[in-house]
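J.: just coords:
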C-alpha cells in the first residue's frame, strides 16, 4: 500500500468516530460490522467475492459510459477491481456469510476496499475519501440486493462449470467398467434376495445412465441462473438506475465472465424469490441421492471377503488388522472412499434443507437469507466435486471383478438349474443337479463333457446373453407343481 502509514487512522460514520488499522483498505462501516455483528470465523466463498468485484468493475465502466461517473474515477475503480481479481487484497475482505443475509456487510466491505485502493491509485490516501466515496461512487446505480443476487448467480454458474469434469469423469469410468465387465454373468438381486441373472456390465452401465440423467437435470436446472437481475437495485423497480443500465451491465458482464447472460424478464420476481437457486439445489440433492445409492451398491458388492457378496474388489487404500486374529489373519481393506462419498452425499442433502428453509424465509420484496443460500449451495458443489475427484481416481478406476466368485454364486442361485430345466425338464434336471450338488462348478463341466445336451445348446445357455436379454422363457413341465 502506498504512502507513509501510522498504526491507526480515525474514520467517521453516522455513529461517530472509529479507529481503523492504518494498513487496512476497509473502513468505518466494515469495522462496525466486525465489532457489532455476529462472527464465527466463516469466510465468503472466493467465487462470490470475485463475482461481486466483477459486478463493481462492470458498473464503473457502464456508469462512465452513461455519463454518471467521471472516466478518471472509473478507470481507477476498474484497476482496483483487476487487482482484487488477480488475487491481491483478499485479506481485506473480512465480512462473514452469516453477518447479513442480503450480503449488505460484504457489499459495504468491498465498496470500501475498492474505494480506498482507487483513492491511492489517484494519488490520495486510504480513509480520506476526498476523491472517491464508497457509497456514492462504488455503489452508483446499485443496491446490495441486486449486486449480491447477481453475484450469487455468477458464482454458482462458475462453480457448476468447474464441477462438470468430475461428473463427466464419473460417467466415463462407469461406462468403461460396463464394457470391461460386459460378459461377467452374476446373480441379480431384488429385495436383497436372489433374482434372475444380470451381467456386472449391465449394473455398471445402469449406474452410468443414472449419472448421465442426473447431470442433464442439473444442467437444465441451472439455465435460469444465466438470467440476471442487475439494475433492479433495491427491490426490482430499478430505482436510481439509468434506463439503459441493465442491458449494458448484462452485456459487460457477459464479456467479463465469458458466459452468455441475459437480462431478467421480471426483476421483481427475481428480487423476491430464491426459487432459481432452490431448483439447482434440488437437482444437486437428487444427484447426491443417486450417488449415495451407487456408493452403497458398490460397498455391498465389495462386502466380504469370505462371508459377504465379494463379487468386486475395491482398491486397498488403507489396511487394518483383522479383528479376529490380528497377528494370524491377513489385514483387511475397508471401502473408505465409498463411505466418504456417502458422507459427502448426506452433507449435501442437509445443505439442501438449509437452502429450502432460507428460501421460504424471505419477506415481501427481498430475501434477507440469501447469504445462507449461496454459502450452502457453492459449498455443496465444491464438496461433491472434491469427493468425486477422490472417488473416481482412487476407487472406481481400480475396481476389479472376482469372476470365480460371481460364477460360484450364480451356480448356487438356481439360474443354471433353470436354464437346464428349460431344455431337459425338471425331473431330469433335478437328477443331474443332485449328482453334483456338492460341486456346482463340476456340473458345468459335466454338461460340456456328457451327452445331456448338444454342444450348441450348452454354448447357448452358458453364454452371458442367455439370461440377460429380453426373451420369452419356455414353459417347463412340472414348473407350476414345483413352484407350489
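T.: Structure received. A quick note: this is a predicted structure, and the numbers were derived from the prediction, not measured.

J.: Please make it C-alpha for all contacts and neighbour counts, starting now.
T.: Will do.

J.: Tell me, how many residues neighbour residue 146?
T.: The tally of other residues near residue 146 (other CA atoms under 10 Å) stands at 26.

J.: Can you give the distance of the helix or strand hosting it from its chain's centre?
T.: Residue 146 belongs to helix 144-180 when elements are defined using DSSP states H and E. Taking the mean of its C-alpha atoms, helix 144-180 sits 6 Å from the chain's own mean (CA atoms, centre = their mean, to the nearest Å).

J.: List the buried residues for that helix?
T.: If you call a residue buried by 16 or more other CA atoms under 10 Å, then helix 144-180 has these buried ones: 144-160, 163, 166-167, 170-178.

J.: One more: stretch 65-77?
T.: 69, 73, 74, 75, 76, 77.

J.: and if you look at stretch 222-236?
T.: 222, 224-236.

J.: now do stretch 425-433
T.: 425, 426, 429, 432, 433.

J.: As TSV, the residues you listed with distance to residue 453 and secondary structure would be great.
T.: Formatted as TSV, the buried residues of stretch 425-433 follow (distance: CA to CA, whole Å; DSSP: H, G, I helix; E, B strand; the rest coil):
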residue	distance to residue 453	secondary structure
425	12	coil
426	14	helix
429	11	helix
432	12	helix
433	14	helix
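
J.: Next up, the contacts around residue 335.
T.: 299, 302, 314, 316 (CA atoms under 8 Å, 6 or more residues apart in numbering).

J.: ok so, going back, now, the most widely separated pair of the buried residues of stretch 222-236?
T.: 222 and 234 (24.4 Å; CA to CA).

J.: circling back: by neighbour count, which of the contacts of residue 335 wins?
T.: Busiest of the contacts of residue 335 [other CA under 10 Å] is residue 314, holding 25 neighbours.

J.: unless I'm mixing things up, it is touching residue 395, no?
T.: Yes. Using CA atoms under 8 Å, residue 314 is in contact with residue 395, at 6.2 Å.

J.: circling back to that earlier point, for the helix holding residue 146, packing partners?
T.: Applying 3 or more CA pairs under 8 Å, 6 or more residues apart in numbering; DSSP states H and E, we find helix 144-180 packed against helix 46-65, helix 104-121, helix 200-222, helix 267-272, helix 370-394.

J.: next, the one to line up against it:
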C-alpha cells in the first residue's frame, strides 16, 4: 500500500504505521497483533461499546464541569461518544475480546476511536493528537481499572434487560398453557415412577413459577451491578483524578444511561472485587439449569409418539431424520439444553477467573465479560425460540392422559387416610399383579363403598390435595 495510506503513530515501543482510514490507533493495532485468539472482536458486543462511550462521555462532562478539560475538547469528545452510542463506528472496535492487560486494550481502543472522531469534529486529521489526545484528554481522570469495569457493569445491565424481556414472554407462554390445560388430569411422576394425579395445567404452571423466581433474582443481580468504581483510577486510591470527579462522573453516567448507579463506598475494594459478576453468573447458571430441566421434561412428556409417554405433542418444526421418514425430533428443547450446558461451563470459567484475581486488581475480567455477554445472549435466544417455536404450539393428548390416571397404582395413595397404609399397600400390590384398577380391588374387598371410592379417587379432586385433606375422615 502507498505511504499516504498510512499515518505514523508512536508509543513507548516505537513507531507504527496505522491505516489512514482507521479511527483506532497504535495501541489498538498492537493489541490486534498480540491477541488473535477467539476471532470475536469487541464489535460483537454493542452493549459494551455503547457503555464505554457512555463512560467516556460522563468523564468528559465531569472534567469539563471541574474545569479540567477545555470546553471545546469536551464538546467534541461528547459528540463523538454520542455518535458511537447511536451505533456509529462500532466496526472500529477491533480488539479481540480475550486479551491480556485487564481490559487495557479495550480501553485504549475506545480512547483512540473517540479521540480521532473528536479530532475530525474539531477540523483536524486523525492522529493529530497534539490537538486532542486519547489518553491526556479522553482518558483524563481515569484508568482502565475503573473505566473498563464500570463500562462492563453498565453493559451487562442492558443485556440482562433483554433477557428479562425474553423470560417474561416465556413465562407468559407457560401461564397460557397452564390455563389451557387446567382441566386435563394426568399422572404425576417421581423418580420416573407413577405418583399421584395432578393436572397438566399444574405442571406447566410450575414452570412459570420457576421463571418468576429467577426473574426476581436477575433483577437483584442487576441492582448489585449498579455499584461502580469510576474515579478510583489504578487501584482505587483515585490518583490523578480530581477529588470531586468520582461523584460527578457517576451522576453524569446515571443521567446518560438511565441506570441507578452509585459510587462504591470503598474504591480499593471495588477495584479488585468481582463478586457482583460471580453472583450474576450464578443466577444465569441457575436459570440455565431450570430451563434445561424443563426441556428434559418436555422431551420426556412428548416421547413417542407410539412407544413413549406421548402425553403432549410438541409442534413439528423440521424433519427429524435423514433415514427414518416421518420422524420428528424435539429439536428446540434440545437446542435449549445445549445453551444451558454452555452457560454452566461458562460459570466454571468465570469462577476461576474471579478467584485468580491478585492483590489490587483482577486481570481476567475480559474473560468474565466474554462469558457473561455470551450467556445473556444465548439465554435470551433460548427463551425466545422456546416460546415461539415450542411452548406456544404444544397440545395435550387428554384422552390418553385420563386413561393412564385410571390405570395408575398411585391412586391408592388417596385411600391411605381411609383404610390405613397396610391395607392400601396390599390393594396396590394386588392391583399391580392382576393388572386391575385400584378401585376394583378396594371394592372387591369391601374396604369402602363404590360411592366412597368414586368420590375419594376422583382424579379432579386428587389434583387439589388441600380440598381432599379437608374432607378426609378417620379410618374405620
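T.: Nice, I can see it. Bear in mind that the values here come from a model prediction, so they are computed numbers and not experimental data.

J.: what TM-score do we get after superposing?
T.: Superposed pair, TM-score by TM-score structural alignment, normalised by the length of structure 2: 0.89. Supporting alignment: 459 aligned residues with a CA RMSD of 3.0 Å.

J.: if we can go back for a sec, reformat the buried residues of stretch 65-77 of structure 1 as a markdown table; add distance to residue 321 of structure 1 and secondary structure.
T.: Putting those into a markdown table (distance: CA to CA, whole Å; three-state DSSP) gives the following:
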| residue | distance to residue 321 of structure 1 | secondary structure |
| --- | --- | --- |
| 69 | 70 | coil |
| 73 | 68 | helix |
| 74 | 66 | helix |
| 75 | 65 | helix |
| 76 | 64 | helix |
| 77 | 61 | helix |
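
J.: and these as a markdown table, adding distance to residue 415 of structure 1?
T.: Formatted as a markdown table, the buried residues of stretch 65-77 of structure 1 follow (distance: CA to CA, whole Å):
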| residue | distance to residue 415 of structure 1 |
| --- | --- |
| 69 | 79 |
| 73 | 80 |
| 74 | 76 |
| 75 | 76 |
| 76 | 77 |
| 77 | 74 |
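
J.: between those residues, which is closest to residue 267 of structure 1?
T.: Among the buried residues of stretch 65-77 of structure 1, and counting by CA to CA, the member closest to residue 267 of structure 1 is residue 69, at 24.4 Å.

J.: related to what we said a few turns ago, which member of the contacts of residue 335 of structure 1 is positioned nearest residue 408 of structure 1?
T.: residue 302 (15.4 Å).

J.: Quick one: residues contacting the residue nearest to the spatial centre of structure 2.
T.: Nearest to the mean C-alpha position of structure 2, by CA atoms, centre = their mean, lies residue 376 at 3.5 Å. Residue 376 of structure 2 makes contact with 159, 160, 163, 284, according to CA under 8 Å, 6+ apart.

J.: Against residue 21 of structure 1, how distant is the aligned partner of it in structure 1?
T.: Under the alignment (TM-score structural alignment), residue 376 of structure 2 maps onto residue 381 of structure 1. According to CA to CA, to the nearest Å, residue 381 of structure 1 stands 36 Å off from residue 21 of structure 1.

J.: Okay, and which of the contacts of residue 335 of structure 1 map to helices?
T.: 299, 302 (DSSP state H).

J.: Including distance to residue 476 of structure 1, could the contacts of residue 335 of structure 1 go into JSON lines?
T.: Output for the contacts of residue 335 of structure 1, formatted as JSON lines (distance: CA to CA, whole Å):
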{"residue": "299", "distance to residue 476 of structure 1": "37"}
{"residue": "302", "distance to residue 476 of structure 1": "35"}
{"residue": "314", "distance to residue 476 of structure 1": "40"}
{"residue": "316", "distance to residue 476 of structure 1": "46"}
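
J.: which one of the contacts of residue 335 of structure 1 is nearest residue 354 of structure 1?
T.: Of these, the one sitting nearest to residue 354 of structure 1 (CA to CA) turns out to be residue 299, at 28.9 Å.

J.: Excluding chain neighbours, give the residue nearest to residue 96 of structure 1 in space.
T.: residue 43 (5.3 Å; CA to CA, 6 or more residues apart in numbering).

J.: OK, contacts around that neighbour?
T.: 94, 95, 96, 97.

J.: now, the most widely separated pair of those?
T.: Longest span within the contacts of residue 43 of structure 1, CA to CA: 94 and 97, 9.9 Å.

J.: And those two? Which one has more around it.
T.: residue 97 (26 against 20).

J.: so the more buried one makes contact with residue 373?
T.: No. Counting by CA under 8 Å, residue 373 is not a contact partner of residue 97 of structure 1; they are 9.8 Å apart.

J.: Touching both of those two, which residues are there?
T.: Common neighbours of residue 97 of structure 1 and residue 373 (CA under 8 Å, 6+ apart) do not exist.

J.: before we move on, back to that, out of the buried residues of stretch 222-236 of structure 1, which sit inside strands?
T.: Using DSSP state E to define strands, the subset of the buried residues of stretch 222-236 of structure 1 located there is 227, 228.

J.: And the buried residues of stretch 222-236 of structure 1, which is closest to residue 475 of structure 1?
T.: For the buried residues of stretch 222-236 of structure 1, the nearest to residue 475 of structure 1 is residue 222 (51.4 Å; CA to CA).

J.: Tell me the residues of structure 2 aligned with stretch 341-350 of structure 1.
T.: With TM-score structural alignment as the criterion, stretch 341-350 of structure 1 aligns to 336-345.
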